[in-house]
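>>> Sequence first, predicted coordinates after that:
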Amino acid sequence: MLDTSLVKSLIIERSKLHMNDPKVYEYWGKLTELLSRNVEDTINYLNHCSEEEIYWLSEIFEDISAKVNCQKYIECLKKLDKKYSNLNLSMDIKVAEEWMEG
């Protein structure tokens, strides 16, 4: 079962860091690990995320994709791209698809 409160707190902590802070990679690693454990839980979680949460998680879409290797996950990302069109997730999704194929 996905610990959504932990994911949310990691997103908040990550959002407070400067983009060049080396600690960013620690958060990416923790979030990727949590969100790669169970793809169904992850998809369910992503479908209920806020726009801001999706913004921060989009940094690791491709990392999750490489670990879960699941077309349903990619379809979820495409739905999020339509739902939050101003986030311009298309490039992140394209890279996630490539990582899944590779």
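Done, it's in. Here the structure is a predicted model, which is why all the values come from computation and not from measurement.

>>> From here on, just use CA atoms for contacts and neighbour counts.
Noted.

>>> Can you tell me how far the residue nearest the centre of the chain is from residue 78?
The residue lying closest to the centre of the chain (CA atoms, centre = their mean) is residue 57, at 3.7 Å. With distances taken as CA to CA, to the nearest Å, residue 57 is found 14 Å from residue 78.

>>> returning to that earlier point: residue contacts, the residue nearest to the centre of the chain?
When contacts are counted by CA atoms under 8 Å, 6 or more residues apart in numbering, residue 57 is found next to residue 11.

>>> okay, now the one to match up with it:
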Amino acid sequence: MNIYNQITENLEERRSINEEDDFGLERSWEKLTNILSINESETISYLKNCSKEDLLLISSVFDDVSEKLQSKQFISCLRELDKKYPELQLTFFIDDAESYIQK
């Protein structure tokens, strides 16, 4: 299964989880983090082409993905998306994700 299908499946599953199901949410976030950390270029490609709604869901794992990828290109992609969708108010999440990159 390619990364696009894996992310789509994960996000569909995530949408079905009750917001009060902490264990279910945590498991979904962990799975999504692992998927997004497999291949940096495919992840960036996916993010550049996904919907606002998907991007907003994915923003909850920006920091974990950043920690695994250790990629300035990933952060640059997020900054571009922040400009594209200012109404999502992603700056805080992106700043936090950037702090996970080791200097």
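Cool, got the structure. Note that the coordinates shown come from a computational prediction; the quantities given were computed from them, not determined experimentally.

>>> ok, average deviation of the helix or strand hosting residue 6 of the first structure from the second structure?
Counting by DSSP states H and E, the element that carries residue 6 of the first structure is helix 4-15. Once the two models are superposed, helix 4-15 of the first structure sits on average 1.1 Å from its counterpart in the second structure (mean CA distance after the TM-score superposition for the first structure).

>>> If you count contacts, what does that helix end up packed against?
Taking 3 or more CA pairs under 8 Å, 6 or more residues apart in numbering; DSSP states H and E as contact, the helices and strands that helix 4-15 of the first structure lies on are helix 24-36, helix 51-57.

>>> make it 10 Å
For helix 4-15 of the first structure, the packing partners by 3 or more CA pairs under 10 Å, 6 or more residues apart in numbering; DSSP states H and E come out as helix 24-36, helix 39-47, helix 51-57.

>>> Just the residues contacting that helix, thanks.
For helix 4-15 of the first structure, contacts defined as CA atoms under 10 Å, 6 or more residues apart in numbering pick out 21, 23-28, 30-32, 34-35, 41-42, 45, 49, 52-57.

>>> next one: it to chain centre, how far?
Remark: helix 4-15 of the first structure is offset 12 Å from the chain centroid, using CA atoms, centre = their mean, to the nearest Å.

>>> Same question for stretch 47-61 of the second structure.
The gap between the average C-alpha position of stretch 47-61 of the second structure and the chain average comes to 6 Å, counting by CA atoms, centre = their mean.
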